[in-house]
Every structure is written in C-alpha cells, then in structure tokens.
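Asks: I'll drop the sequence and a predicted model, then ask my questions.
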Amino acid sequence: MSQKPAPVSYGGQAVIEGVMFGGRHVNVTAVRRKNNEIKFLEVPREDKSLILRLRKIPLLRGIISLIDSSIKGSKHLNFSADAYADDSLDPEEREKQKEKEDSGWSLSMIIGVAAVSVLSFVFGKLLFTLVPVFVEDFLFGDIIDNYIIRNLIEGGIKLLLLLIYLWAISQTPVIKRLFQYHGAEHKVISAFEAGEELTVKNVQKYTRLHYRCGSSFMMLTIVLGVVVYSIVPWDNLTERVIQRIVLLPVVLGISFEFLKLTNSLREVPVLRYLGYPGLWLQLLTTKEPTDDQVEVSIASFNRMRELDAQFERAATAKPAAGSVLDPAKG
C-alpha cells in the first residue's frame, strides 16, 4: 500500500503590494501593478541535499530555515520593489531611472533595502539583541546586582523597543499596506488549512493571526532569551555582550522548536495559550486586508499550488531532464 505524502505546512511572506508563498517545489510571488494586473515571479526551489539534511536536525533546523528563507525571500522582495518603483515613475522618469541603475542607487534598490530591513529577522536581532543590553546597563548597572533581575529588565526593554518600533513603522502608508498583505497571507493559509474553497468571501472570514508567523518567532526569542541568558552568569558588560552573541544561535534554535510545539498544541485546551503572546504581537504586524489584497494573496497561493502539482506530475512521469519553469523567471 502506497504511503500518503505528509501534509504540507505552507508559509509565505508579505512583499510590497503582494504576497509570496513557498511550496514543496516552487516559490511564487504575486504583486498588484498600478494597472490592476497581477504579475507573478516563479522561482523553482533548488534545495541542496545538505540543507535538507540539516533541516531535520532539532535546534539547528531553525537557524538553517531562517538563513535560507532570508536569502530566498530577498529575491522576491526585490521583485516587488522593482514593480512598485516602476509603477511610481512616469515614462520619462522610468527611462532616466534605467540609465541610473547601472551607476548607483536606484529608487527600486532603496525601497528594496528598506523592505528587507523591515521584514528581515536578522536585522531585527542585530538591533534588539544588543541595544537593550546597553540601555539596561546604563539605567540599572549601578543600582541592581542580581543578574537574573537585570536579564528580566533587559527583556522588558527589548519588548518595549520592539513594540515602539513596529507601531512607528506601521504608521507609514507603504508599511501599513505591507502589513495588510501580511494579514491576507495568514487568512489564505488559515482558509486552506480549514478546507475552505479559496474565494475572497471565504478567506475574509478568517483571522489575520496565525501561530506559525515570524512575528510569533520574534516574541519567543525575547521570552526564551531571558531564560537562556539567565542560565549562564556574567560579571561585567563585556562578558554580557559576548554571552548574548554566543548564545544567540541557541536562543534562535530553541525558539523555533517552541514555535513548532505551540503550533502543534494549538487545538489542545489550556496548552493552546502558549502561542498567545506571539498572536498578540501580530496585532501590530498584520492589518485587516482589503478584498483586492486578498485576491492577490489567493492568486499567489493558487499559482504556487498549480506549479507544485506540475512538478509532482513531471516527477511521476519521469520526463527528460529540465524544469517545468523557466529559470529565467527566477
């Protein structure tokens, strides 16, 4: 008897005026152009065997997934930024922009870097791991001796800075729309997991919050970081900074495993509340999407599923070497 393939836990990310979804064999981004056309970027997944093996190792797989998704996601962010920049220019400016792209920073490059900075968890960790250490040391270094209490205060400062940062950027029009597409991404995944037909009306019924979101991951690194950092004592600021850097991969790995655990327990009474802090953070990182935005998210998800199915059929038929996608599109 043939074994049924394991269900896929689909994930994605919001991009400028669109959504990217990752499947088994392909990553697809759909963006809404100014003329209302939906444009796609289709990139076949080419995971190396080493990466696939590392993704099966507990603790390590979280770090590998983070790095891998950051690398692959940048291509889709740049694609959406280029489309957004192109739509923002009139024909004459567009021609001038093409001449500048070879010699310096273009508008699309600036927007692309800004988008990556907002969405990239790596950027967030560089900012929110060490800055609270220096702030806490400046405010309480001469007052409190207990390093565990100081770790708790540091965690509180880290959370406060994160909330202020997310609230501030959510006030800008571009990021507000980005967070709306983030909500649209979550709604589509939730509707699919519930077995709903993916129509705008059906998808809009679902919550914009989801247990597997990277926002939940950010919250977990703050909470679990306090626990991990409290295991290893430190005596001065230098030791503390070194400890944070050395233990950061441990915090990331544990947070990833805990996120998987909370997702698997979300239907269990009482235990489901373990994931609530991450869901609360998503109240800032997601916004209610419009019907047009949900339409783009559905288009991206359906195209990803369609291309995944093509890959599965091609693998079953064992065709001649080649890809069902044009690699140039990626």
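Replies: Perfect, thanks for sending it.

Asks: all contacts plus neighbour counts: C-alpha atoms, from now on.
Replies: Noted.

Asks: Can you list the buried residues in stretch 262-276?
Replies: Neighbour-count burial for stretch 262-276 flags 262-263, 265-266, 272, 274-276 (criterion: 16 or more other Cα atoms under 10 Å).

Asks: next one: stretch 36-50
Replies: 38-44.

Asks: do stretch 174-193 as well
Replies: 175-192.

Asks: Of the buried residues of stretch 262-276, just say which sits nearest to residue 208.
Replies: Lowest distance from residue 208 to the buried residues of stretch 262-276 (Cα to Cα) belongs to residue 276, with 13.6 Å.

Asks: any idea how far that closest one is from residue 251?
Replies: According to Cα to Cα, to the nearest Å, residue 276 stands 19 Å off from residue 251.

Asks: what's the answer for residue 214, then?
Replies: 15 Å.

Asks: just residue 292 next, same as before
Replies: Relative to residue 251, residue 292 is positioned 38 Å away (Cα to Cα).

Asks: Repeat that for residue 145.
Replies: Relative to residue 251, and taking Cα to Cα, residue 145 is found at 24 Å.

Asks: do the same with residue 311
Replies: For residue 311, the distance to residue 251 - Cα to Cα - is 36 Å.

Asks: Alongside the first one, take a look at this:
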Amino acid sequence: MKRLGGQALIDGIIMTGKKCSAIVRRKSSGRIDVETREKYIVEPSGIEKVFLVRGIINFINIIRDSVWNLKLLTSCEKDDESRGFIKFISKNKVLTLLFSIIFLIFVFFVLPELIVFIIPSFKNIQLISGVKFLIRLLLVFAYIMSISSNEELSKVLRYHGAEHKVINCYESKSELSIENVKKSSRFHKRCGSNFIIYILICYLILFLIIPRYSFGINLFIELIIFPLVIGISYEILDYMERSDSVFSSLLFSISKLIQKFTTKEPKDDEIEISIIALKTSEGIKVKNTIKELFLIGRSILRDANIESYSLDARLIIEYCLRIIPTQVFTSEVEVSKEDENRYLDLINQRKNGKPIAYMIGKKEFYGIDFIVKEGVLIPRADTEILVDKVLEILNNSKNSLSICDLCSGSGAVGISIQKNNENVNCTYIDNYEIPIKVTEENIYMHDLKDRSYVVKSDLLEFFIKNGLELDGIVSNPPYIKSKDINTLMKDVRDYEPHEALDGGDDGLSYYRKICEQAKEVLVENGFIAFEIPYNKAFDIMYIMTSNNFVNIDIYKDISEHDRVIVGYYKSKIV
C-alpha cells in the first residue's frame, strides 16, 4: 500500500510523503507557513510485512501521529478560552494519549454495549450486533455533523477534501495545478473514514457468531479482538486499493457514503495549501528562486519572438520583487507563489504585445526615469538626439531662456533639457488629459515645478491668444501616415495612443500647422527643433523655409537615418 497520506487541520494540512511530513498552514494575513518534520517514509520490512500484524502496527502509528498532532489539529490564530482544555492536554503528550485511549474505549466500546445491555428486549444476537453497529455509526455521524455545523471546524472537512483531491491528482500523474486538482475526485480508497467503516462492519459480522455473555465479559471480548479487527480492516483497505473487482467496487461505494460527510469540496486557496503540502512531503520543488523565475519568464518571451525578451523579463522581475539587477542573475532566494503569479501574469501580458513601460509604469530616457501610463507615447532612445541638439543650442547662451515642449506626452524631452540646463524655463503643451497629468507627475518627481508650466492647448493657440513669446520650440509631433497606423508593430498599434502617432494623410499635418503658428510666437532668431521621420527631411525643410525658417540643419541618429531638423525664425528674409 502506498504510504502517501495526510491529515486535515483547521487552517491547513499535514501531508506525509516519501521525503518528510509537511505541515502547511495559511495564516489570517494570507501568508502560507511551511514546516517540515524529518519523518521519512520507507518501504516496510520484517514484522511490518506480516499479514494482519502490519495493520495493527499501522493503526498504532496513526493514533500516535494523530495524538502528537492534536495541538496542530485544534489550534489556529483565533484560539480562545473555549479551547483551554484542549490546549492544556496538548501540552502533555502522555496525558493526551491516555485521555484519547479512555475516550475511545468509552465511546466505541462501553457506550454501545451499555445501551444494548440495559434494554431487556435486546436478546437476539443478530439484533444486538445490528443495534451496536447502528449506535456506533450514529456516533460517527453525530461527530461529523457537529463539525459540519461549525463554520470554523468545517474547514477541516474542506481541507480533508483538498487532501483527497490532490493525492488523486498526483497518483493519476496529472500536473498539480489548481484546475486539475479541482477536477479530481474527493473520494479516496485509503481514506481513514473507510477504515472506520470496515472496523464497524467487521464487528457487525464477528458478533453475529459470538455468543452473548455478561456485560463485562462481552466488553472484554470486544477489547481483546480489537487488534484482530484492526488487522482485518487494514487488509480490506489494502485489497481495496489493489483490486478493481466488483466486490472492491461495492466496498468503495459504501465508503463513499461516509466520505460524502467527512469531506467537503475545497476552495481554491485550500487546494493551493494541499498542493504545497504534497509537493513538500514528496520532495517536489514548490517555489522557484529569483534566478529561476527570471529564466522562465525570459524563455516565455523568447518563444513568443519578443525581440528584447531578456531585458523585458529582467525589468518585469525587478519591478515585481523590488530588487536590483544583480539579484536577478545571482539570487537563490525563493519567490512566493503570489509574487510568482504576478510576475507570470505580466510576462503573459508582454508576450501578448503590451509594452513593458506600461506594465512597470516607467521608462528610462536620457539617463532619467519617467512615469509612463497608457494614453501617453512611450519615450524612445532615438528621441535623445533631439535633446542633444537643443542642449547644444541652449548651452551657448548664459541668459534665462523660455522654451516650449510641444506635444509633450510624458514631458520626457523638456524635462531632460531642463535637468541639464538650469537656465531653461519650459512650458509643456498637450491637448489631451492623460499626457497633461503624466507630465505634471514627472515635473513634480524631478523637482522642476518652479521652472515649468503645463498647459492644455491645441498646439500653440495658448501663446497666440495670450500674446506670449518663446525663445525656442522643441517638438516630437505625430508623423505616421494615417493609412500606415494599422501596419505598425502590435505593441505600438494596439497599445500606444493613436493621437500621438497619426500625422494625417502624408504624416506632415502637424509640421505645417506648427510652423505656421510658430511665426506668431517665436522671437527673432528663435529656434524650432523637430524629431522627423527618416524619409521626410527635405519635405519638412521645405515647410520650414516656406515659413521663414533659415539656417536649417538635419541631424542623423546612430543608424545614420535623418532624425532631427533645426531651424531659426527670421521675420524678414533678405
């Protein structure tokens, strides 16, 4: 007979497997505690293999373990004075064992024999045996129903059901997941409830042929043959597990009737406890380390053809666990199931195309971290060229300068400029609520509120209406052709705001409007700096020259693509 088995507690499970006994309990905070006892299960040898005797030895071991675990069985974080007696006896194992034996003898032997003895009408041996069987059966049911009626104690029955279901799932060689365990039966052939029923049936059959004597002699006979009954019941249990005969099926059907009352369908969190208990007791790895979890996430993203799979997996685990990069590659610390599930959920979101920046809520740009949310364009490294060129212009002046970050999005461009030049005042303009709020958050985070202004406006309308001037304009406007939006990469097309991408029919609508408006707000020789699509530099240069911009320069990115264009406004061109 396989030795894997368990015992239900009020707040968890004790599972005994080939490696150890695992005590797994859920605290009221939701935290899961795992305790192991070095109680290895080995194959029986010597007297433990002898027919009938092995059942008696097994029963003694069960009673011993149950008594030793009494404190665990009855204790939880909500202990109160009503458990005072149990807590007292559980501190003294000898007293507990003695009390358990006396209680068992009285309830199982003395009480049924006393009832049939004091009722004169009970004379027939068969009738007496049947009545005693019913009394004992009723006592078992009364005990079970008393547990079921108490919400706290009924958890024991749910954990009992979870124990059966996880063992059935494991022994059927199915993956130990909550869904698989839920599909498994809560009835098991090795259940202790079966053992009790077989004991009752054995007593019923034996006392159909044993003559009746006095109360004391009959009680003595019952006690004397109890080890034999235990041995026979164990052999029946062993036969039940090994056989698929009609007789064993009939016996299991009978035992199912009692298991319907001794087990209940468990909840998901109770199944989770049972899975951890079984894995721990069998020596199956329960938790992944930080390094192992990172490798799992990296593998998932690599198989999904995510180009930046390694970087993304690292950034997600750093975000989930609040750790530094070196810990990702070296740490052997185990990760809780809650954190692991959270990490894998984000990995699956990334696998399905969601940008990493939206998941972790930040993006590094120009060596600075920025808050990023859905509804705001994610800053790209290519745009850092725009910051470089504007800083070159501004650093040539020692005077305080006023610029505008137009179509600001997260505010990454303007803030990067201000962080690297203390003389710059910047007005951030966008026409949508989310970018406005995110820009304000980034300004506050980088302590630039004294030199920054945030305005909701349709491009430069705010400056035009208020007659305000600017020394320079920096902008990364939308420049994707409308018809090309649906051809973009999935993570851009499905997640980033189209209003920050769509530049009209030819992708140049914003450049035209900005250049026309800029003439009304820029000071003489004021500059305008754009990020541009790589194949539109000369088209945008034409737009700029048509609006009195001169000394126009085009700058390439590290891939040698046209990326930035800069020009200066002249009110009069000679």
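Replies: Noted; the coordinates are in hand. Remember, predicted model here, so these are calculated numbers, not experimental data.

Asks: TM-score of the superposed pair?
Replies: After superposition, the two chains reach a TM-score (TM-score structural alignment, normalised by the length of structure 1) of 0.75; 279 aligned residues with a Cα RMSD of 3.1 Å.

Asks: rewinding a little: show me which pair in the buried residues of stretch 262-276 of structure 1 is furthest apart.
Replies: The widest separation within the buried residues of stretch 262-276 of structure 1 (Cα to Cα) is 11.7 Å, between 265 and 276.

Asks: For residue 198 of structure 1, give me its contacts.
Replies: 188, 191-192, 298 (Cα atoms under 8 Å, 6 or more residues apart in numbering).

Asks: make that residue 568 of structure 2, sorry
Replies: 525-528, 549-552.

Asks: so which of the residues you listed comes closest to residue 349 of structure 2?
Replies: Minimum distance to residue 349 of structure 2 across the contacts of residue 568 of structure 2 is 38.8 Å, recorded for residue 528 (Cα to Cα).

Asks: can you tell me the distance between the two ends of stretch 262-273 of structure 1?
Replies: Start-to-end, stretch 262-273 of structure 1 (Cα to Cα) is 8 Å.

Asks: that older thread, looking at residue 311 and residue 251 of structure 1, which is more packed in?
Replies: The neighbour comparison of residue 311 of structure 1 against residue 251 (other Cα atoms under 10 Å) goes to residue 251, with 24 against 19.

Asks: how close does the more buried one get to residue 76 of structure 1?
Replies: According to Cα to Cα, residue 251 of structure 1 stands 27 Å off from residue 76 of structure 1.

Asks: Just give me the match in structure 2 for residue 278 of structure 1.
Replies: With TM-score structural alignment as the criterion, residue 278 of structure 1 lines up with residue 255 in structure 2.

Asks: on average, how far is the host helix or strand of that match from the matching bit in structure 1?
Replies: Using DSSP states H and E, residue 255 of structure 2 sits in helix 246-262. In the superposition with structure 1, the average deviation recorded for helix 246-262 of structure 2 is 1.8 Å (mean Cα distance after the TM-score superposition for structure 1).

Asks: Check structure 2 for its longest strand and report it.
Replies: strand 522-531 (DSSP state E).

Asks: Distance from the chain centre to it, please.
Replies: Relative to the centre of its chain, strand 522-531 of structure 2 is centred 52 Å away, using Cα atoms, centre = their mean, to the nearest Å.

Asks: which part of structure 1 lines up with that strand?
Replies: In the comparison with structure 1, strand 522-531 of structure 2 aligns to no range at all (TM-score structural alignment).

Asks: Show me what the next helix or strand after that strand is packed against.
Replies: Once strand 522-531 of structure 2 ends, the next helix or strand along the chain (criterion: DSSP H and E) is helix 537-545. Using 3 or more Cα pairs under 8 Å, 6 or more residues apart in numbering; DSSP states H and E, the elements in contact with helix 537-545 of structure 2 are helix 509-521, strand 549-556, strand 562-569.

Asks: corresponding residues in structure 1 for the last one?
Replies: Counterpart in structure 1 of strand 562-569 of structure 2, with TM-score structural alignment as the criterion, is absent.

Asks: Stretch 199-214 of structure 2 too?
Replies: With TM-score structural alignment as the criterion, stretch 199-214 of structure 2 aligns to 221-236.

Asks: buried ones in that stretch?
Replies: Across stretch 221-236 of structure 1, burial judged by 16+ other Cα under 10 Å covers 221-230, 234.

Asks: Return the member of these nearest to residue 152 of structure 1.
Replies: Nearest to residue 152 of structure 1 among these, counting by Cα to Cα, is residue 226 at 6.2 Å.

Asks: what's the distance between residue 84 of structure 1 and residue 93 of structure 1?
Replies: In terms of Cα to Cα, residue 84 of structure 1 sits 14 Å off from residue 93 of structure 1.

Asks: Those two: who's more crowded?
Replies: Neighbours around residue 84 of structure 1 and residue 93, counted as other Cα under 10 Å, are more numerous at residue 84. The numbers are 21 against 12.

Asks: Wait, that one touches residue 18, no?
Replies: No: the pair residue 84 of structure 1 / residue 18 is not scored as a contact, 10.0 Å apart, by Cα atoms under 8 Å.

Asks: SS state for residue 120 of structure 2?
Replies: With DSSP: H, G, I helix; E, B strand; the rest coil as the basis, residue 120 of structure 2 sits in coil.

Asks: Oh, that last question was meant for residue 22 of structure 2, not what I typed.
Replies: strand.

Asks: what residue of structure 1 matches up with residue 147 of structure 2?
Replies: Checking TM-score structural alignment: residue 147 of structure 2 goes with residue 169.

Asks: what's the distance between residue 160 of structure 1 and residue 125 of structure 1?
Replies: Residue 160 of structure 1 is 14 Å from residue 125 of structure 1, by Cα to Cα.
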